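Colleague: Need a 3D model of the sequence below.
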Amino acid sequence: MIIMRQMNIGTSNLRTSVLSLGCMRIAEMELKDASHLIGTALESGINLFDHADIYGNGKSEELFAEAVEMRPSVREQMFIQSKCGIRSGSFDFSKEHIVTSVDGILKRLNTDYLDMLILHRPDTLVEPEEVASAFDQLQHEGKVRFFGVSNQNPMQIELLNKSLNQQLIVNQLQFGPAFSGMVDAGLHVNMLDQAAINRDGGILDYCRLKEITIQTWSPLQYGFFAGTFLNDEAYPELNAVLNRLSEEKSVTSAAIAIAWVLRHPAQMQPVLGSTNAQRVAEMAKASEITLSREEWYQIYTAAGNILP
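Modeller: Down below sits the predicted model:
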């Protein structure tokens, strides 16, 4: 097994690989292929696995447990997180739904506990006191060690913090060279152009101030699940720069794109969404690369982003 660079998640003592494997699409895989994918991730030094109860309507979690032949000795080698809160046609952060969801997640994963539970997107009908009660119960029962959120802005996190007895140590947000709004607004402060629009309440700086780890989902995508920018004819300049740097550093262009996310001093943790074992192994090499400041900005501007 390769020893990948490690990081602490938020302010916790939870120390994991700097990359994680997203398990959203494994429900569509054959058992042997899922086993090979997860085994390759572990051999590449990735030990954090990201789930959600809606991925494959729970099948992703079930297949994962079957693929790794889940038992205590296997469980100890990995950190597992899952998400809840999305229901068909609605969001639900009620205590009843959170507690019931976790019981279902644990059963499907064949484990007694989650290293982290993440609230999946915001629920505008959230009652922070109910979330706090659910978290207290889950922590007291030993079912969840740590907690986080996804796609939340600073004030939404502050609203939860009003009642919580636990720290939120993760915020999952989409971020990559072709989806860089968190960075754009900060670079275009006091400007009147489109990039200056602050759409997330300054979540990047907020998370840095509060020491909340940003886990970046779909780092190789453009738009909202519109597709990957790698080798896409809509991004010729970006791919030219990625290809040049990949040749110089003897890794794939995907690894360079992941290294771009890792280079930011916010210490973000990319979630790799590929189900191709070889690509995961290749992207894992991003942890060994540190891009220069000049290389980071070359990729940023090649993606069509403009510096003021």
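
Colleague: okay, CA-based contacts and neighbour counts for the rest of this
Modeller: Noted.

Colleague: so what's the closest residue to residue 31 other than its chain neighbours up against?
Modeller: Here the nearest residue to residue 31 in space, its sequence neighbours aside, is residue 67; by CA to CA, 6 or more residues apart in numbering that works out to 6.0 Å. When the contact criterion is CA atoms under 8 Å, 6 or more residues apart in numbering, the partners of residue 67 are 31-32, 34-35, 38.

Colleague: want to put them side by side, so please do this one too:
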Amino acid sequence: MTFTNAIVYNNGMVIWVPPITLKALCNVNIKYWPYDEHNCFLKFGSWTFDGHVMDVTPMNKTNPGLLKDIWKNTEFHITYINVTRDVKYYDCCREPYPSVTFFFKLQRRPTLYHYIISMPAIVAIISSLATFWLPIRSNNRFILNSVSLIILSLLLIFLGIQFGMSSFGVPIAVRFISLTTLFVGLLQVWITIAFNTSQLKGQIPVWAMKFTKPLIQLYRNTEHESIQLTQSEQTADVTNKKSVAKHPNAEDLTFIVDKLLFIVFTFMIIINSLV
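Modeller: Okay, the predicted model is just below:
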């Protein structure tokens, strides 16, 4: 045990500043991480001496005076402090037992997390949306969406290590990145299906032509879709496109579904960010 000095005044007041580290009890709520705010308190009193023997009173009850002497933390900053003195009487004893409680609010500094969490997530989402505007038979779609999926997965791993597996509640940011990772994973499945479906030689059924033909004429861009083809494939592709107006094929249907999924994917991302 380390002995420390105390300042004793002639009126009986004693000032003792022990060199100890105190752990505060906090109501942790990480739902709005990294903009979370926590309510904490420290309570001081005696279990062995009553108020007639040892009285506990705060030296300074004003918030500016308390905040002035607090060392700044790089992750949290204290936004509010309040000091209350309470005197409690127990059933066993008639003597008063005073205590002093410090209530304070901690708010996280979110600036760092904007760069290591928000920016990579935004880049990954934009990259996934950009895959819809690449040719269906382009290998760049696989690469770009795979990179987005890896980035989001690494962010989830980092957040899992950051919070631990025993944290109370799920932050909105973690839920957003988790669902976005699911959407990007499903998009990877669709890219695989679209790549194989676009190479089928079958034609769209007659009953579906009246629905697909206007969309093909409105959205299809032959030059854009042929940019990734070889010279021989472009020659065959141009020959096949001459009959598109009469007999749309599987590639045309895949193109329409791909653009519709772009709208659905964008809508799901927006809903996920608002919920």
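
Colleague: For the two chains, what TM-score is obtained?
Modeller: These two chains, once laid on top of each other, score a TM-score of 0.22 by TM-score structural alignment, normalised by the length of structure 2; 107 aligned residues with a CA RMSD of 6.5 Å.

Colleague: before we move on, the earlier item: so which of the contacts of residue 67 of structure 1 is the most crowded?
Modeller: Highest neighbour count within those, by other CA atoms under 10 Å: residue 34, with 25 neighbours.

Colleague: Which strand or helix spans that residue?
Modeller: Assigned by DSSP states H and E, residue 34 of structure 1 belongs to helix 31-43.

Colleague: same question, residue 107 of structure 2
Modeller: With the criterion set as DSSP H and E, the secondary-structure element containing residue 107 of structure 2 is strand 97-108.

Colleague: Summarise which helices and strands that strand is packed against.
Modeller: Taking 3 or more CA pairs under 8 Å, 6 or more residues apart in numbering; DSSP states H and E as the contact definition, the neighbouring helices and strands of strand 97-108 of structure 2 are strand 37-45, strand 76-88.

Colleague: one step back: helices and strands around the helix holding residue 34 of structure 1, which ones?
Modeller: helix 59-67, helix 277-284.

Colleague: Quick check: residue 140 of structure 2 vs residue 191 of structure 2, distance?
Modeller: 11 Å (CA to CA, to the nearest Å).

Colleague: between these two, who's got more neighbours?
Modeller: Counting neighbours by other CA under 10 Å for residue 140 of structure 2 and for residue 191 shows that residue 191 has the greater number, 22 against 14.

Colleague: Quick check: that one touching residue 142?
Modeller: Yes - with contact defined as CA atoms under 8 Å, residue 191 of structure 2 and residue 142 form a contacting pair (7.0 Å).

Colleague: picking that back up, from the helices and strands packed on helix 31-43 of structure 1, pick the one with the highest average neighbour count.
Modeller: Greatest average neighbour count among these goes to helix 59-67 (a mean of 22), per mean count of other CA atoms under 10 Å.

Colleague: returning to what we had before: hey, what's in contact with both of residue 191 and residue 142 of structure 2?
Modeller: Overlap between the contact sets of residue 191 of structure 2 and residue 142, as judged by CA under 8 Å, 6+ apart, is nil.

Colleague: So which residues of the stretch 151-300 of structure 1 form strands?
Modeller: In the stretch 151-300 of structure 1, the segments counted as strands under DSSP state E, counting those that start in this stretch are 168-174, 213-217, 269-272.

Colleague: Tell me which of those strands approaches residue 114 of structure 1 most closely.
Modeller: Set against residue 114 of structure 1 and scored by CA to CA, the strands of the stretch 151-300 of structure 1 come closest in strand 168-174, at 14.2 Å.

Colleague: now the helices for the stretch 101-250 of structure 2?
Modeller: Secondary structure of the stretch 101-250 of structure 2, counting by DSSP state H, counting those that start in this stretch: helices at 111-113, 119-130, 140-163, 172-197, 206-219, 222-225, 231-241, 250-274.

Colleague: Kindly reformat those as CSV containing distance to residue 41 of structure 2.
Modeller: Listed next are the helices of the stretch 101-250 of structure 2 as CSV, based on distance: least, CA to CA, whole Å:
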stretch, distance to residue 41 of structure 2
helix 111-113, 26
helix 119-130, 35
helix 140-163, 22
helix 172-197, 26
helix 206-219, 62
helix 222-225, 63
helix 231-241, 72
helix 250-274, 33
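
Colleague: For residue 76 of structure 2, find the nearest of those helices.
Modeller: In terms of CA to CA, the element of these nearest to residue 76 of structure 2 is helix 111-113, at 11.3 Å.

Colleague: Who are the packing partners of that closest one?
Modeller: Checked by 3+ CA pairs under 8 Å, 6+ apart, helix 111-113 of structure 2 has no helix or strand packed alongside it.

Colleague: who touches the spatially closest residue to residue 105 of structure 2 that is not a sequence neighbour in this structure?
Modeller: Closest residue to residue 105 of structure 2 apart from its sequence neighbours, by CA to CA, 6+ apart: residue 39 at 4.7 Å. Residue 39 of structure 2 is in contact with 26-28, 103-106, counting by CA under 8 Å, 6+ apart.
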